[in-house]
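Participant: Just the structure for this:
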Amino acid sequence: MSDKPAIVLVHGFWGGAAHWAKVIVELDQRGYRDLHAVENPLTSLAADAARTRQMIEQIDRPVLLVGHSYGGAVITEAGDLPNVAGLVYVAAFAPDAGESPGQISQELPPAAFDNIAPDSDGYLWIEQDKFGESFCQDLPAAEQLVMAVTQKAPLASTFGDAVTDPAWKRKPCWYQVSTEDRMINPDNERRMAARMRPRVIVELPAGHASLAAQPQAIADLIDSAAAELA
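Facilitator: So this is what the prediction gives:
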């Protein structure tokens, strides 16, 4: 078995595990053989954290947890397991105890906040014709279309679910800021990153979907975190 840690990738709102596709290929090419991508229900922070913990508990070696967007809240909540060696945040929420993604967003609203709308069943959607400009403006039009049509809507109530005991207070962490993010205000990302005192803060000229637009840079960050843990 490689001395590289297992990597568990956690997606955010309006996407699924496949949002990590390009990063997965990049990491595989770099010799990572123990790769996992959680498919979370996006029904509550408790349910998503529980599903993520289940996957971590199946791995009998050190794990580097990587969260994108709301997935940052999930790894903050689920990252307390003993085999979690570190946390990587990719344009992600990193709430403190008692904070929710919704609360953080209301404090510094992102540019595309008004493009999110609920349906009659209580799920939140990004308006399909505004998905590209909101979530992934730096991707080709065809990729924007696929992300828009396949978006996975969260229950609106999940936005208000607060973190209980942040794992970033005890685990080494790394953070990537997307300077052109329209789903999380970049200044919110900087604020959350700074208070975590991460090992590294990387700023990329990217939209919210930096994991798809700049997979090599995201893999670089994961690679450097894994090397430092080793």
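Participant: going forward, measure contacts between C-alpha atoms and count neighbours the same way
Facilitator: Will do.
Participant: List of residues touching whichever helix in the chain runs longest?
Facilitator: The longest helix of the chain (DSSP state H) is helix 215-229. Residues outside helix 215-229 that contact it (C-alpha atoms under 8 Å, 6 or more residues apart in numbering): 4-5, 22-23, 26-27, 64, 66, 85-86, 88, 90, 174, 176, 202, 210-211.
Participant: Let's see this one next, to set against the first:
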Amino acid sequence: MTETSNKLAVFFDLDDTLYDHLVPFREAVREVLAPAEDKLDYAELFYTVRHHSDLLWPKYLSGELELEDTRVMRLELAFAEYGLPLSREQAAQIQASYISRQYTIELIEGVAEQLQRFISRGHPVGIITNGPQAHQMAKLRGLGIDRIIPPEMIFISDAVGLAKPDPAIFRHVNKVTGTRPENSLYVGDTWANDVVGALAAGWRVCWYNPRGRKPGTDHTPSHIFSNYKEFSELPLV
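Facilitator: Okay, the predicted model is just below:
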């Protein structure tokens, strides 16, 4: 592809950046475990699940683990950290319930307006997300993202053969889309995958941090925002 204009190219993460991943997770856990006293910190527990998912994902990509084993193991490891050991059957049930709920999801408030803002001004806009291609595309269709962002601007790790936080996936996106690192902005919620990975590729980064998490390293994102109203007011262009 030939090089695009000098306009800022804006790419978004999917999970927990465009929609709230926590909602289907919380409901899946409640359905399977039915805790008598529902005092779980679902946000922290889910963050731990995602952490283990990130650690296991390279083993899935290399073929060492099957996809379903990867998904179930991340639950077993995360719940064990909380002193809530799951049987393999329970973990599989939570995973199945969680997956089934991910296709009836909604965009976080303000996301659609921001996507349209950049698109209407002629900025290249795309998605970079880790995950299985069919699964991530089903979520994008459920959110209606596939109707406003063309397929050539959607990059899913399994299809690309590269995964965040490897800066190679961001370099690949630049090469394919004809964009340049210094004119590229990534918007994501995960510190290690999104902030560290994109910065390593020479991109600017907006860290979406709705739950007030602390930075995981001494990297410095270009901007931090907790909701999309704040994002709309950032001096990005």
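Participant: Assuming the best superposition, what's their TM-score?
Facilitator: TM-score for the superposed chains, counting by TM-score structural alignment, normalised by the length of structure 1: 0.33, backed by 110 aligned residues with a C-alpha RMSD of 4.6 Å.
Participant: re the thing from before, any of the contacts of helix 215-229 of structure 1 buried? List them.
Facilitator: Neighbour-count burial (16 or more other C-alpha atoms under 10 Å) applied to those gives 4-5, 22-23, 26-27, 64, 66, 85-86, 88, 90, 174, 176, 210-211.
Participant: Narrow the residues you listed to those in strands?
Facilitator: Secondary structure from DSSP state E places 64, 66, 85-86, 88, 90, 174, 176 of those in strands.
Participant: Need the max-distance pair from those.
Facilitator: Spatial extent of these (C-alpha to C-alpha) is set by the pair Ala85 and Gln176 at 18.0 Å.
Participant: where does Val74 of structure 1 land in three-state SS?
Facilitator: Recorded secondary structure, Val74 of structure 1: helix (DSSP: H, G, I helix; E, B strand; the rest coil).
Participant: residue contacts, it?
Facilitator: Counted by C-alpha under 8 Å, 6+ apart, Val74 of structure 1 has contacts 10, 45, 48-49, 52, 67.
Participant: From these, which land in helices?
Facilitator: Judged by DSSP H, the contacts of Val74 of structure 1 include 45, 48-49, 52 as members of helices.
Participant: Run the angle between the longest helix of structure 1 and strand 84-90 for me.
Facilitator: Put simply, helix 215-229 of structure 1 runs at 150 degrees to strand 84-90, going by axes from the mean of the first three to the mean of the last three C-alpha atoms, to 10 degrees.
Participant: Please identify the buried residues of helix 215-229 of structure 1?
Facilitator: So, applying 16+ other C-alpha under 10 Å, buried residues of helix 215-229 of structure 1: 215-219, 221-223, 225-226.
Participant: Relative to Thr76 of structure 1, which of the ones in helices among the contacts of Val74 of structure 1 is nearest.
Facilitator: Ala49 (8.8 Å).
Participant: What distance do you get for that closest one to Tyr175 of structure 1?
Facilitator: 20 Å (C-alpha to C-alpha, to the nearest Å).
Participant: do the same with Ala142 of structure 1
Facilitator: 28 Å.
Participant: The two - which one has more neighbours?
Facilitator: Tyr175 (30 against 10; other C-alpha atoms under 10 Å).
Participant: Show me what the helix or strand containing Glu113 of structure 2 is packed against.
Facilitator: Element membership for Glu113 of structure 2, per DSSP states H and E: helix 111-120. The contact analysis (3 or more C-alpha pairs under 8 Å, 6 or more residues apart in numbering; DSSP states H and E) places helix 111-120 of structure 2 against strand 125-129, helix 228-232.
Participant: which helices and strands sit right next to the last one?
Facilitator: So the one you mean is helix 228-232 of structure 2. Using 3+ C-alpha pairs under 8 Å, 6+ apart, helix 228-232 of structure 2 sits against helix 111-120.
Participant: Give me the buried positions along the helix it packs on.
Facilitator: 111-112, 115, 119.
Participant: if we take those residues, which one ends up nearest to Phe12 of structure 2?
Facilitator: The nearest one, if we look at these relative to Phe12 of structure 2 and count by C-alpha to C-alpha, is Leu115, at 9.3 Å.
Participant: so what's that closest one closest to, chain neighbours aside?
Facilitator: Of all residues not flanking Leu115 of structure 2 in the chain, Val125 sits nearest, at 7.5 Å (C-alpha to C-alpha, 6 or more residues apart in numbering).
Participant: Would you quantify the distance from Ala194 of structure 1 to Pro215 of structure 1?
Facilitator: Taking C-alpha to C-alpha, one finds Ala194 of structure 1 at 23 Å from Pro215 of structure 1.
Participant: Could you tell me how many residues sit around Gln90 of structure 2?
Facilitator: Neighbour tally, Gln90 of structure 2, other C-alpha under 10 Å: 17.
Participant: ok, now which ones touch the residue nearest to it when sequence neighbours are not counted?
Facilitator: Closest residue to Gln90 of structure 2 apart from its sequence neighbours, by C-alpha to C-alpha, 6+ apart: Val32 at 7.1 Å. Taking C-alpha under 8 Å, 6+ apart, we find Val32 of structure 2 in contact with 90, 93-94.
Participant: now do Ile75 of structure 1
Facilitator: 10, 49, 52, 65-67, 87, 167.
Participant: Turn the residues you listed into JSON lines, columns for distance to Ala117 of structure 1.
Facilitator: Compiled in JSON lines, these are given as follows (distance: C-alpha to C-alpha, whole Å):
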{"residue": "Val10", "distance to Ala117 of structure 1": "24"}
{"residue": "Ala49", "distance to Ala117 of structure 1": "25"}
{"residue": "Thr52", "distance to Ala117 of structure 1": "27"}
{"residue": "Leu65", "distance to Ala117 of structure 1": "30"}
{"residue": "Val66", "distance to Ala117 of structure 1": "27"}
{"residue": "Gly67", "distance to Ala117 of structure 1": "24"}
{"residue": "Leu87", "distance to Ala117 of structure 1": "31"}
{"residue": "Ala167", "distance to Ala117 of structure 1": "31"}
